[in-house]
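[1] Compute the structure for the input listed below.
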Amino acid sequence: MHRRQSILSHRPKTSSDVDDDTYTSAAPPPHTMKRTISQTFPTHYQHDVKDTNMLDAVNEATMHADGLSQHSQASSFSRAFGAVAGSFTRQKTRRRMSSVSSATPAQRRRGSIHSLFESLPSSSASQKSTMDQQRMPLQHQDSGIPTFQLQPQSTSSKAFAPFKRLSSMRRRPTASGPSTDITKGLFTPAVSYPSQSVPGAAARQAAAAANQDRQNQLRREQEHTHRFLNGLITTSMRDDDIKDNESGVDMTCASPIVRADSVTEKKMIDPFQRLPAELATTVLSNLDAASLVRAERVSRSWNEHASSPHVWRNVFLRKHEPEVHVSPAPIQMGGLGTGKMAGGNPAPAQDWKQMFRARSTIDGRWKTGTPAAIYLNGHTDSVYCCQFDENKAITGSRDRTIRVWDLKTYKCIRVYGGPNHRPTANTPPPMEERPERVISHASLNGTKVGNEIYTVPADYHDASILCLQYDSEIMVTGSSDYTCIVWDITGDEYVPMYRLRGHEAGVLDVCLDDKYIISCSKDAMIKVWDRKTGNCVRTLKGHRGPVNAVQLRGNFLVSASGDGVAKLWNLETGVSIKDFPSEDRGLAAVEFSDDAKYVLAGGNDHVVYKFDASTGELVHSRVKHDGLVRSLFLDAFNGRIVSGSYDQSIQVSDYETGQTYAVYKNWTTSWILSAKSDYRRVVATSQDGRTLILDFGHNVPGSELLAGSK
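    Here you go, the predicted model:
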């Protein structure tokens, strides 16, 4: 019986005096067979010459051991190399193999299997033909060389026959076998080598390259996560990119993340499924409204968090809640537009998203100049002054009466005047109205209802009502009779409390806070009154003409006079500290910004001036009318200047630039004497006896949610 020659006789001898990192080239062993083209490694393996050399070494050793034909052995090992390489190389690392052949010493000094790995060329080396290149030993992988990914040509059971034969040669079993995924045809050997092996330069270079790959991958993943959390995942995401799982919604990246060891699409973890609700709310609250709406469309999980009332409350208030810059806070004209209030703060349980949508629609109408017109009919002569809040408007007229209007029904609900000033029927007569008119109730004068709402108080003005201002407790009215009356308005009926006497001419304007009442007059004087006692605290002198307007901000007061100068006063000392002169003629109106940084003034030269309050320098004078600027109002928080003029127009301008973006001319039939605004409306009075309301929130869905508590 012919005895098969042991494969050990053909194993290369490892010389103990040869270093593992060196390889001595020698003549090929006597049993080396000539390679044919069928032994060439398949070209679809995307590796360098290292793979071909490794395959040659395995083919060579196995063919001598088994005595198989060239072509059958090459074909079998080519198909099964993915399974053989890992087991074979691990076995080689555990023991040194010595040859028992009678080869020459030069032949017996061939390097070990470790030197095969160490001597492999780097990826940057020039590629040689696999038929001409000298066979090189395999290289060590114990210093971080990336694992191989090879795809055999076949996964049939025949392909693993050589693997079974080689595994039978083991003297002791390995700790773990190779990891093989037959369904994908990918085999990645996980090889561990003795720690005493010293890696060579090629190994260190490969390890550095692998480490750089890992760092690059980590950076790509971090950059993608950063973009993901900053709202760059847009509504263009496909529906099939959003998939359900047992814990909610799992986001799949629109572009795949390529790992160093695979080319697969990596799924992102939805951060809002992991974060506490409070943190998710905080993150989303920092988005603007447009980004928040896009976030709602990302997935059901994102929609749940982004639609939260807590998120929209923060977004809404960040944009629309006014800031208080001075103490005491200035009197609020109209409404805040921030919804119901609770303890001085916006109430929590509100539809903040709908409120934001309503405010956005209203702001858009301001820009496009498309308000609805509402006419209040009842006064029989020029209406000089007005003030309003969310529920009512109060007007004073040359007809010597004060009227209170319900801003829900736009009807007159109370008239205060002397017994000799009761109006008669059909006053004023019907007048021309704009096509934008939506409400215009007929006057109640002379009717039963009109007589019922007319009230003769204990004290009243017997001359024109030229000015007024009120807060939640009192109202102050100034008249051509040289006096002011302070009214208690806390009840359903307005009750006169006391009269302020001291001016020597008609009182042209008044203002107040929780400490003082300020009045100015044609007598060129400004008087400061104690609110609680009604005593005159101080008289401010300095103007050389009638003082037409005053406004109060904390300890500072601004005034505008017919002498063409606006002045800034310190109320504690009574000293004028800054002058703001016009270019020509007198000033009829003045405004002080809420933060006390700017002063606006307008008058006979038809322009509106904006001055820097600290330096006195003119910022700009771009708002221009065709007549006297009789009225000014500054809504700094919403960035609007509203001016009324004798040219029968109301202009709305940008607070920062002064550019006018809306003009409403001839909406009344005579001069505009007063014009004030809030977030949704302008209330203006005219010489024709009517009050005009430009309502930008008329029929806007959700506008009722913006109104505060009564």
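[2] C-alpha from now on. contacts and neighbour counts both.
    Will do.
[3] Scan the protein for its longest helix.
    helix 201-229 (DSSP state H).
[4] Which residue ranges of the protein form helices?
    49-66, 70-94, 105-108, 113-118, 161-167, 201-229, 277-285, 289-296, 300-306, 309-320, 352-368, 448-453.
[5] residues of the longest helix of the chain that come out buried?
    Neighbour-count burial for helix 201-229, with 16 or more other C-alpha atoms under 10 Å as criterion, is recorded at 202-207, 209-210, 213, 217, 221, 224, 228.
[6] again with stretch 649-665
    For stretch 649-665, by 16+ other C-alpha under 10 Å, it's 649-655, 658, 660, 662.
[7] Farthest pair within the residues you listed?
    Ser649 and Tyr655 (18.2 Å; C-alpha to C-alpha).
[8] coming back round to it: ok, and which of the helices of the chain has the densest surroundings?
    helix 113-118 (a mean of 25; mean count of other C-alpha atoms under 10 Å).
[9] Out of the buried residues of stretch 649-665, flag the one nearest to Ser621.
    Gly658 (7.3 Å).
[10] How much space separates the closest one from Leu618?
    12 Å (C-alpha to C-alpha, to the nearest Å).
[11] Then Lys340?
    Applying C-alpha to C-alpha, the value for Lys340 to Leu618 is 40 Å.
[12] Equivalent analysis for Glu221, please.
    For Glu221, the distance to Leu618 - C-alpha to C-alpha - is 54 Å.
[13] what do you get for Ser677?
    From Ser677 to Leu618 the distance is 25 Å (C-alpha to C-alpha).
[14] Compare the two and say which is more crowded by neighbours.
    Ser677 (24 against 17; other C-alpha atoms under 10 Å).
[15] what's around the closest residue to the more buried one other than its chain neighbours, how many residues?
    For Ser677, ignoring the flanking residues on the chain, the nearest one in space by C-alpha to C-alpha, 6 or more residues apart in numbering is Val683 at 6.1 Å. By other C-alpha under 10 Å, 21 other residues sit near Val683.
[16] And the strands in the stretch 401-550 of the chain?
    402-406, 411-416, 437-440, 454-455, 465-470, 474-479, 484-488, 495-500, 507-512, 516-521, 525-530, 536-541, 547-553 (DSSP state E, counting those that start in this stretch).
[17] I'd like those strands as CSV, with mean neighbour count appended.
    Output for the strands of the stretch 401-550 of the chain, formatted as CSV (neighbours: other C-alpha atoms under 10 Å):
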stretch, mean neighbour count
strand 402-406, 20
strand 411-416, 21
strand 437-440, 14
strand 454-455, 20
strand 465-470, 25
strand 474-479, 25
strand 484-488, 22
strand 495-500, 17
strand 507-512, 26
strand 516-521, 25
strand 525-530, 20
strand 536-541, 16
strand 547-553, 26
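[18] To check against the first, give me the structure of this:
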Amino acid sequence: MLAALHSLGGNVVPFDLFNVMSSDRSGTSEYPSPIMTTKELPVCYANGDRPMGREEALGESTTDMFADLSLTENEKGLSEKYLKERQVAIDRFSGWTEQDQVDFVKVLIRHMCHDQHGQIDAFLKPILQRDFISLLPERLARYVLSYLDARWLLSSEMVSRSWRRVIAHGKLWRRLIERSVATDAVWKGIVEKRGWQKFLFISKECAHTLVHHELGYDRAAIERLRGSVESLETQHHFYRNLYPRIYKDIESLKSNWHNGRHVLSRITCHSEPSRGVYCLQYDDEKIISGLRDHTIKIWQRDTLQCSQTLRGHTGSVLCLQYDDRVIISGSSDTTVRVWDVHTGELLHTLLHHVEAVLHLRFQNGIMVTCSKDRSIAVWDMVSPREINVRRVLVAHRAAVNVVDFDNKYIVSASGDRTIKVWSTDSCEFVRTLIGHRRGIACLQYHDRLVVSGSSDNTIRLWDIEIGTCLKILEGHEQLVRCIRFDSKRIVSGAYDGRIKVWDLQAALNPRCPPESICLLTLMEHTGRVFRLQFDEFQIVSSSHDDTILIWDFLDPRPGVPLGQVDQSVNLNPQPLAAMAAAAVPAPANDNASDNEEDDMEFAAAGGGGGNAPDRAERNAAVDDERAERHVGMRNANSGAEGNNFDQQPNA
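    Modelled structure (predicted):
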């Protein structure tokens, strides 16, 4: 396709789509328009042809190209004698083979002067460089041009009137935006957050009405223009101008993540005297949080107000997850409870673990829970009211703090400093990942990558298939309590009150210097960070300081309500670091009692003392692992051992 553009009368050159935009004739806008002036036209012309204006054809149509061939012989002033002799030569020429004809023409050309070569070149160019788009049926022409990206589509508009008509009448700018929204989560998110989704994936009648209404046309004008060429042109300009607005937001979003510019919204939970928000999950409409005061609170995203409180647990709500049907929560009261996500009704209470339920995950009819009792339970979810234990996995020698799984592996981490991998289908033990020097508080697993955070203040990246530690990230000053990652970033929260954003691709590159991996340090919490979740646009975090913070990295449009906006900042790490250090409690001793803080049930220490285990201890752990291959599972009816979460592994 691109080669075809180059083959036209001039070499159409792609250009910076947004640096060359000028104002549209329809009026000024806060966003630039991609319509260009003649002086800005990024097209090079061959043979010294004069540049044409924007409304003129940059490459002549096929009919115009062959206009010279329609001239009669008399108009050219040729002699009768020449015409007769030429006809004899043509008759003789026609009797030769094609190869002989080509050879003869080559010989003739060699006998000509340079000026004659130029005339022949000018004659051949329009024959060889046909406007193939103009020769195609319009439906096929639209199909061909629909494969172009934005820069080439804008260039193609300026090739000729016929190309521009194909692009405008084919609604190719709208189709390009819709294709980007359908395949790219960032595009989809921005369109939804800005309210532009109403202009996409709709019928041509709806598009006509909505676009003209958005541009200020009254009802009579909208009906009068329906189905007209003017309507098509108006929609063409609207969607062509919408594309750079979305693109500008994407570039701004990248810059904000890089520079730490955000809008901060704050929810204060008012859960005194039992302060602390241990877990959360959010979507576009709500945030659901689990608190130390034994409640689950649901907050509306638009108002940041609590819309519902679920009561039933008799201990701290340490973990939760929800989908479009249920909320499932785990507590220090040893129970797992199932709630209706719409009504808040308690549907089911699961009694299995004998100590605090520290973490849970569910998907595709399977749930996995882990506990301070050192066990992992795998459940089959038939319905919200019918959830049964399938297997119980026992191999860890301290509290199991976190689990994650997919259709291949279950991954668990413990205060015993190890990460263990199990088969999801068979629940058989697979391998142990060894490397952390103290208890492991958090992890996430996706594809082959496991990212874990520990009481040794480090983050480790692992290849789950071979059990190798790929990278160690250092920067937090206290226990790394929560961690999430996507294809671009790792975001971690720690007991030092800080949230750090890391470049995942840089972390996976062994040649990347360590100082370039940490992109941001966010310091607004005045207590330990317990849980966080993030997407392309925001981080939502919770803390022992009884707050939920929403860090929004997408620039809001002027005039759009922001809820309870706290502040917009360009981070200055030094003064904020001093403020955070003064506010965050001193590091807790690894063997702190449960009465000091419910969160210590997460077995953050898992080893006491802070020193790396010696070789004998590590060898003993490996020997124990081999033994656990044979005795690592017990049936669902056997009891769990209730050992203290901070008990050190036996050497």
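[19] quick revisit: looking at the strands of the stretch 401-550 of structure 1, which is nearest to Trp312 of structure 1?
    Of the strands of the stretch 401-550 of structure 1, the one closest to Trp312 of structure 1 (C-alpha to C-alpha) turns out to be strand 402-406, at 31.4 Å.
[20] for the closest one, packing partners?
    strand 392-397, strand 411-416 (3 or more C-alpha pairs under 8 Å, 6 or more residues apart in numbering; DSSP states H and E).
[21] how close does that strand sit to structure 2?
    Once fitted to structure 2, strand 402-406 of structure 1 is off its aligned match by 1.0 Å on average (mean C-alpha distance after the TM-score superposition for structure 1).
[22] could you give me the residues in structure 2 that that strand aligns onto?
    Per the alignment by TM-score structural alignment, strand 402-406 of structure 1 matches residues 296-300 in structure 2.
[23] Same question for stretch 50-64 of structure 1.
    So stretch 50-64 of structure 1 sits over no part of structure 2, by TM-score structural alignment.
[24] Adding distance to Leu628 of structure 1, write the helices and strands packed on strand 402-406 of structure 1 out as TSV.
    As requested, those are exported to TSV (distance: least, C-alpha to C-alpha, whole Å):
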stretch	distance to Leu628 of structure 1
strand 392-397	20
strand 411-416	30
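[25] Spatially, which two of the buried residues of helix 201-229 of structure 1 are the most separated?
    Ala202 and Phe228 (39.0 Å).
[26] quick one: Tyr495 of structure 2 from Leu83 of structure 2, how far?
    With C-alpha to C-alpha as the criterion, Tyr495 of structure 2 and Leu83 of structure 2 are 97 Å apart.
[27] So between the two, which is more surrounded?
    Tyr495 (27 against 12).
[28] how about the nearest residue to the more buried one, chain neighbours excluded?
    Arg528 (4.2 Å).
[29] Now check structure 1 for the residue matching that neighbour.
    By TM-score structural alignment, Arg528 of structure 2 lines up with Trp671.
[30] If I follow the layout properly, that match ends up in contact with Asp647?
    Yes: if you go by C-alpha atoms under 8 Å, Trp671 of structure 1 and Asp647 touch, sitting 6.4 Å apart.
[31] Which residue of those two possesses the greater neighbour count?
    For Trp671 of structure 1 versus Asp647, neighbours defined as other C-alpha under 10 Å are more numerous around Trp671 (22 against 18).
[32] Return the residues in contact with that one.
    645-649, 686-688 (C-alpha atoms under 8 Å, 6 or more residues apart in numbering).
[33] circling back to that earlier point, now, which of the buried residues of stretch 649-665 of structure 1 sits nearest Thr409 of structure 1?
    Ile650 (24.1 Å).
[34] give the contact list for Ala277 of structure 1.
    Residues near Ala277 of structure 1 by C-alpha under 8 Å, 6+ apart: His305.
[35] how close does Trp312 of structure 1 get to Trp352 of structure 1?
    Separation of Trp312 of structure 1 from Trp352 of structure 1 (C-alpha to C-alpha): 5 Å.
[36] Hmm, I typed the wrong one, I wanted Leu500 of structure 1.
    The value you get for Leu500 of structure 1 to Trp352 of structure 1, if C-alpha to C-alpha is used, is 45 Å.
[37] so the residue of structure 2 positioned farthest from its centre, which of the three states?
    No residue in structure 2 sits farther from the centre than Lys81, which is 76.3 Å out by C-alpha atoms, centre = their mean. What DSSP: H, G, I helix; E, B strand; the rest coil gives for Lys81 of structure 2 is helix.
[38] For it, give its distance to Lys408 of structure 2.
    Lys81 of structure 2 sits 89 Å away from Lys408 of structure 2, going by C-alpha to C-alpha.
[39] and the gap between Ser631 of structure 1 and Phe580 of structure 1?
    To Phe580 of structure 1, Ser631 of structure 1 is 18 Å away according to C-alpha to C-alpha.
[40] Translate Leu116 of structure 1 into the numbering of structure 2.
    Checking with TM-score structural alignment, Leu116 of structure 1 has no match.
[41] Trp569 of structure 1 now?
    So, by TM-score structural alignment, Trp569 of structure 1 is matched to Trp422.
[42] and its match, what does it touch?
    409-411, 428-431.
[43] next one: Glu465 of structure 2
    Glu465 of structure 2 touches Arg448, counting by C-alpha under 8 Å, 6+ apart.
[44] ok, now the one 4 residues further on?
    Contact analysis of Cys469 of structure 2 by C-alpha under 8 Å, 6+ apart lists 433, 435, 460-463.
[45] biggest separation within the residues you listed, which pair?
    Gly435 and Asp463 (12.6 Å).
[46] Report the distance from stretch 524-543 of structure 2 to the chain centre.
    Distance, stretch centre to chain centre, for stretch 524-543 of structure 2: 18 Å (C-alpha atoms, centre = their mean, to the nearest Å).
[47] now the end-to-end length of that stretch.
    Where stretch 524-543 of structure 2 begins and where it ends lie 10 Å apart, using C-alpha to C-alpha.
[48] Return the members of the contacts of Trp422 of structure 2 classed as buried.
    By neighbour count, with 16+ other C-alpha under 10 Å, the contacts of Trp422 of structure 2 hold 409-411, 428-429, 431 as buried.
[49] Max pairwise distance over those: which two?
    Val411 and Glu428 (11.8 Å).
[50] sorry, back to before: can you add distance to Asn548 of structure 1 and give the buried residues of helix 201-229 of structure 1 back as a markdown table?
    As requested, the buried residues of helix 201-229 of structure 1 are exported to a markdown table (distance: C-alpha to C-alpha, whole Å):
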| residue | distance to Asn548 of structure 1 |
| --- | --- |
| Ala202 | 91 |
| Ala203 | 91 |
| Arg204 | 88 |
| Gln205 | 86 |
| Ala206 | 86 |
| Ala207 | 85 |
| Ala209 | 82 |
| Ala210 | 82 |
| Asp213 | 77 |
| Gln217 | 72 |
| Glu221 | 67 |
| His224 | 63 |
| Phe228 | 59 |
